[in-house]
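1. the following block contains a protein sequence and its predicted model.
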Amino acid sequence: MISEMKQRVLIAEDSRVMAKVMQLNLARAGFEAEVAENGLLAWERLCEEPFDLLLTDFQMPEMEGDELCRLLRQCALNADIPVILVSAKGFEIDIPGLKREVGIADVIYKPFSPRQIVETVKRTLSPTPLPS
């Protein structure tokens, strides 16, 4: 029997608690979720292995989320994966500009519920709309 491969999500988040909450909830929902604790480590992982989605914080040490997204679009291995941006700085970020420039699929504002993360990832990766 061939098992279905889990969709892989890379979580770029410098808050260990927040990263663990996202990772645990995505794993419970059937995803393979890996954490990179800053933008630079996330970039390195994105250059090494394929992922199905990037879930990235905006404000991180080493490399911020917008810079990570710009580099991602130049990476042959993962250039086309969807990106969900997570941010506490909703009013300070040019979301429409980032959507146009680097193709961000969605934005989640902090604070958020773990259910919101899972639902947004599922909706973003689902080829057909999920029933409400």
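-> Received it, and whenever you're ready, just let me know what you need. Quick caveat: nothing in here was measured; it's all calculated off a predicted structure.
2. all contacts plus neighbour counts: C-alpha atoms, from now on.
-> Noted.
3. quick check, central residue of this protein?
-> Computing the C-alpha centroid of the chain and ranking residues by CA atoms, centre = their mean puts L55 first, at 1.0 Å.
4. okay, now the one to match up with it:
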Amino acid sequence: MNDLKKILHIEDDGLIQAIVKASLKAIGGLEVLCVSSGKEALEIVGDYSPDLILLDVVMPGMDGPETLKKLKEKIDMEHTPVIFMTAKVTPEEIEHYRTLGASGVIIKPFDPMTLHEEINKIVRDFSKSGKA
């Protein structure tokens, strides 16, 4: 997926939103739209048409897995990679996120200088799987 341009970042922590947005814009040249909840994501995802979704796992109200489930009900996500961002990183949890449809997991805390590279690697692997 070489045309990765628009990212929807769903994260309730404003500081993490700011770091992700600044990092991906400055280093990756990407457009990043940040929303603070799964509810907000569901309201804008159809109009925004992201090339990739970065999704926090632990959020108040609707958590990441529930948000992903509802996004799949709302739009066709077959060609849209979803990357969970979380501090919960046991192999069992990562496998669980993959069974939910995540293309990969980025561990918090992450390095803003290499975030773009991590995303590109996950997207390349997703593309090789034949879904993109």
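-> On my side now, so go ahead. On a predicted model such as this, the values are computed, not experimentally measured, just so you know.
5. quick TM-score on the pair, please.
-> Once superposed, the chains reach a TM-score of 0.80 (TM-score structural alignment, normalised by the length of structure 1), with 123 aligned residues with a CA RMSD of 2.3 Å.
6. still on that earlier bit, how much does whichever strand or helix holds the residue nearest to the centre of structure 1 stray from structure 2?
-> Using DSSP states H and E, the element containing L55 of structure 1 is strand 53-57. Taken over the aligned residues, the distance from strand 53-57 of structure 1 to structure 2 averages 0.6 Å (mean CA distance after the TM-score superposition for structure 1).
7. which helices and strands sit right next to that strand?
-> strand 8-12, strand 83-87 (3 or more CA pairs under 8 Å, 6 or more residues apart in numbering; DSSP states H and E).
8. ok, and what's touching the very next helix or strand once past the first one?
-> Scanning forward in sequence from strand 8-12 of structure 1, with DSSP H and E defining helices and strands, the next element found is helix 16-28. Contacting residues not belonging to helix 16-28 of structure 1 are listed as 11-13, 32-35, 37, 114-115, 117-118 [CA atoms under 8 Å, 6 or more residues apart in numbering].
9. how far does stretch 103-117 of structure 2 sit from the chain's center?
-> Centroid separation for stretch 103-117 of structure 2 versus its chain: 10 Å, with CA atoms, centre = their mean, to the nearest Å.
10. and if you look at stretch 35-45 of structure 2?
-> Relative to its chain's centre, stretch 35-45 of structure 2 lies at 12 Å (CA atoms, centre = their mean).
11. quick one: contacts of it?
-> With CA under 8 Å, 6+ apart as the test, stretch 35-45 of structure 2 has contacts from 8-14, 59-64, 67, 70-71, 74-75.
12. what about the equivalent of A22 of structure 2 over in structure 1, how many neighbours?
-> Using TM-score structural alignment as the criterion, A22 of structure 2 maps onto L24 of structure 1. Using other CA atoms under 10 Å, L24 of structure 1 has 16 neighbouring residues.
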